[in-house]
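Q: Okay, here's the prediction I keep looking at, along with the sequence it came from:
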Amino acid sequence: MSLGNIARSNALWSLLQQFSSQGINFVVIIFMTRMILPEDFGLMGMIYVFISIGVVLLEGGMTESLIRTKDPDTHDFSSVFYVNLISSIAVYALVYVSAPFIAKFYDQEVLTNIIRVFSLTFVISAFTAVQNAILVKELRFKRQIAIVIPALIISSIVGLTMAYHGYGVWSLVYMALVKAFLISVQLWFYASWKPTLSLQWGRVKHHFSFGYKIALMEILNSIFANIFNIFIGKNFAVAQVGYYTQANTLKQVPVSNIYGAINKVAYPIFSSIQDDAEKMLTVYRRMLLLMMFVLTPIMVCLIILAAPAITFLFTEKWLPALPYLQILCFAGILHPLVVFNMVIFKVKGRSDLYLYLGFINKLFIVIGIIATFKVGIIALLWSQVAAYFVSFLLNSFYLSRVMGYHFLKQLADLIPILLLNVFVGAVLYYVYGLLTSYGLGNFTVLLIGTTVSVLLYIVLSKMFKMNELIDLRSMVAHRSINFVNRRDQ
């Protein structure tokens, strides 16, 4: 099968996996917010960073190397498998010993047992990290859906049942644990590859030499993706962590779905065309602009309709999360512009540049925190938006060197999408004010406001003949997008 056909047949499956997985998670969280307290979500928010770091230490970036490597064999897979397994036991032991100190840091004794139980997912996932990497490398997203969705449904039932019976934060812990176990069991039985008795240190060294830089960057990403949870949890009430966590979760539903789906297709495709600079640039531009075309209007709608959205989905007790959500949505618009170009650096083998830029970008966040932490949480979140914007400028400079996609060209590509969203957002703001003046319910306001925005966005996009709308219509009509072979009009 040609690369174009592979991209066409798997883009939709990747999207379906992202949307179905996140959709189920989101629906479950909606019900969870009605049964457990903001403080329970806050406790989980406090430990996310340590769990994320554990996952990165477990894989050491070597599964990324497997995906990038052309024609890896069973010796590569088996060597990485055994290293992952050994690492998982070591990481779990480290986390187990560290748990009381983490709990003391937050002054929350209950975190000790939560961390120790939740961290069992490290060992469980290690058994099938390589099998999952093989599915990603081979673009077998249809198989991934068949594995992930049943695990999600069963684990969600477990979590909701526990929440209903008053288990609080433990319902979230065991929901994650059951999900990891079921996914690993299915990957083990349904994957075409099984480990052999082969541990070749030469292969390990090869994958580690590339992967450790990626792992260091992912550790930084994990820390800074959760740095506001850490800071808020240390300096403010536990409930504030819960409000921030839920606001970030609501923002991340569209961001992680849209970016995650396209990024999952992008990395293996870019790896296969890394020697064709012109084709790589064309594919990159199409993917980036499609992400921005779909993601930006969703963020604009969330900014304007934040109050009815939170009240309808989570009930009024979560309204303190309102300003957090609105600010985070501005960061959500900038997110693809900052992180998607990092994929190019990985594919081009510039893991040094990937690490350097990631470190500098995180430094911007630290500067923002130092400058605003005394002011309060609102100022703290605005500093995140500012850091993303400066990071976009810096990344664009290096992207122009690596791939020839200059900042002014990026800006010229993005301006039509941004201007369109500013206009649609202004109309929605007026419509929202009109609807609330009539005293309509939250669901009615959301339904009418969203419908008006979507219809206006589509009509104007068609009027101005935007290529991104053509891609989107192609995906809906033909269930695929030919990123690789389709040329700009």
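A: Now that the structure is in, tell me what you want to look at.

Q: When you work out contacts or count neighbours from here on, use the C-alpha atoms and nothing else.
A: Noted.

Q: Touching, residue 61 and residue 211? I think so.
A: Yes. Between residue 61 and residue 211 there is a contact under Cα atoms under 8 Å: 3.9 Å.

Q: How about residue 39, nearest residue that isn't a chain neighbour?
A: Closest residue to residue 39 apart from its sequence neighbours, by Cα to Cα, 6 or more residues apart in numbering: residue 239 at 4.5 Å.

Q: in what helix or strand does that neighbour lie?
A: Using DSSP states H and E, residue 239 sits in helix 238-272.

Q: Just list what the helix or strand just after that helix packs against, helices and strands only.
A: Moving toward the C-terminus from helix 238-272, the next helix or strand (DSSP H and E) is helix 277-304. Under the contact criterion of 3 or more Cα pairs under 8 Å, 6 or more residues apart in numbering; DSSP states H and E, helix 277-304 touches helix 238-272, helix 322-347, helix 407-437, helix 467-478.

Q: mind running it again at 10 Å?
A: Packing contacts for helix 277-304, counted by 3 or more Cα pairs under 10 Å, 6 or more residues apart in numbering; DSSP states H and E, involve helix 238-272, helix 306-314, helix 322-347, helix 377-403, helix 407-437, helix 442-463, helix 467-478.

Q: ok, structure two:
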Amino acid sequence: MDTTEPKSGRKLIANGILWNSVQLLVNQSFAFIIKLVLAKLLFPEQFGLIGMAAIFTGFVQILNDLGVGAALVQRKNEDLSESHYHTAFWAGVIWTTGLFLIMFLVVAPFAAYFYHQPQLKTIIPVLSLGILFSSVNMVHKAQLTKSMNFKKLAFIDNVTNIMSGLIALVMAYAGFGVWALVFNTVSTVIFAMPFYFKATGWLPRFEWSNSAFNDVFGFGIYTTGSNILNYLYNNIDYLLIGKLLGASVLGIYTLAFVLTDTFRSRIMAVINNVMYPIYGLKQNDTSLLKRYYLKVVQLNCVVVFPIMLFFIILGMPFITNIFGAKWVGAVVPLRILAGSVMLHILVSGNTALLRGVGRPGLEMKLQLVKAAIFLPTLALGINYAGIEGAAWAILFNKLVVVVVAQYSFSLIPDFSLTLSDFLGCLKTPLIASLTASAISVALYYLHLNYIICAVALFVAYFLTLRFLMKDEFKSYFKGILNKAA
């Protein structure tokens, strides 16, 4: 078998990374500004209130399409008919309507009782409007993703986030407080609806096929199961901290988590959104999949490592100067969680790979193993050391995730990924990280301004990368620029 990477594949990947990167830049800029303004205007306990609501709405959000959207992307074109799309649309509408009613009538009152916060009775139903309307966008988004039309996806996402972000900022300055963040979360989904209809030109018909539903639901049920386990795995800390330690402590922890995990999750999304359909298209060529996967890990590490190093080395002056002394309790958790993100990014493409090769069942089993280890260690950490203990528990469990992910490769037929292969792709970002850290720490202990130390960190990091990956950098950026032109 010829495993040479096709030019068309390289162009699709370059195009996808380009437009997903544009999407990331705009989204994270506005998201960061909004979080910055709210953190200045709100107190930790108010920030924690949103964190409490987000635990419940986020959990239901992962159920909103039953994994059907992922199934539509993974299926080959010849295995899909129009009935699959129409059936998926109406299944999503019926399902999310039921979820919204459950959130309004059951979950909101329960959350208010569980946390002793009456405001959650109002906040959660309003946040849940995003769940209700998200099903309308599901099929359109799957169609654009499947066709690798990331330019349109980036345009829709950026325009709606800019619209929502600007209005949310005005609301924040006008004194709406937590409702500015609530509005921003809900409005992006609603604003996106007409853009998706225009981008695809697809309109749903009153058509239902039981065979089409069973076809995509059979794949989607495993994907949804994995998403549920993954969500519980990544958010049980919010639930326990909010319940055991209160809204104010949860607010401090939330800030630390948002600053670190936002970069990790969004950067992973950029690459995984591109690679998931590619993995599906190339699922029979395991040698090519291996090269793609290692490049994904390397690229994610190259981007994420310097950001996390900044938080670890310069977290104290960053928090106190940007957010104020009231948030100083977030510094230690921020540093620990930044380390956990650096571990997590090492397996950044694992989920997309397993789904792309049609192994969602294996993914769900691995999530069960990770959850069984994580829950007791998290409970012990919170009980003995509060939010710092929670952060250390997360760091330990990210190490477990790396080991479990490495083991999972041996369960994919003909997919041989050795530890040597894995470490080989990490060599360059690790050398750059050590070099940049040494320079930044030295400057910081010389009492230079933390902004100067930060600039030195990033400059040293990318200069080292350029020296070690000179030819690869040229080839990569040439491909991106040619595609953009």
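A: That came through, no problem. Predicted model only: the values in this text are computed from it and were never measured.

Q: circling back: okay, the helices and strands packed on helix 277-304 of the first structure in CSV with mean neighbour count next?
A: Supplementary listing: these in CSV, determined by neighbours: other Cα atoms under 10 Å:
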stretch, mean neighbour count
helix 238-272, 22
helix 306-314, 20
helix 322-347, 22
helix 377-403, 19
helix 407-437, 15
helix 442-463, 16
helix 467-478, 15
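
Q: now for those, which one comes closest to residue 359 of the first structure?
A: Among those, the nearest to residue 359 of the first structure by Cα to Cα is helix 377-403 (10.5 Å).

Q: re earlier: for residue 9 of the first structure, which of the helices and strands packed on helix 277-304 of the first structure is the nearest?
A: Nearest to residue 9 of the first structure among these is helix 467-478 (9.7 Å), distances taken as Cα to Cα.

Q: other SSEs contacting that closest one?
A: When contacts are defined as 3+ Cα pairs under 10 Å, 6+ apart, helix 467-478 of the first structure sits against helix 3-35, helix 277-304, helix 442-463.

Q: could you redo the last one with a cut-off of 7 Å?
A: helix 277-304 (3 or more Cα pairs under 7 Å, 6 or more residues apart in numbering; DSSP states H and E).

Q: Which stretch of the second structure is the helix it packs on matched to in the alignment?
A: Counting by TM-score structural alignment, helix 277-304 of the first structure pairs with residues 286-313 of the second structure.

Q: distance from the matching stretch to the first structure after superposition?
A: Following the fit onto the first structure, the mean deviation recorded for stretch 286-313 of the second structure is 1.2 Å by mean Cα distance after the TM-score superposition for the first structure.

Q: Just the residues contacting stretch 123-137 of the second structure, thanks.
A: Here stretch 123-137 of the second structure makes contact (Cα atoms under 7 Å, 6 or more residues apart in numbering) with 53, 57, 61, 64-65, 89, 92-93, 96-97, 100, 103-104, 108, 182, 186, 189-190, 193, 196.

Q: Just those: which are in helices?
A: Among these, the residues falling in helices (DSSP state H) are 53, 57, 61, 89, 92-93, 96-97, 100, 108, 182, 186, 189-190, 193, 196.

Q: Looking at the residues you listed, spot the one nearest residue 72 of the second structure.
A: Closest to residue 72 of the second structure, out of all of these and judged by Cα to Cα, is residue 89, at 11.1 Å.

Q: okay but residue 77 of the first structure is in contact with residue 130, surely?
A: Yes. Between residue 77 of the first structure and residue 130 there is a contact at 6.5 Å, judged by Cα atoms under 7 Å.
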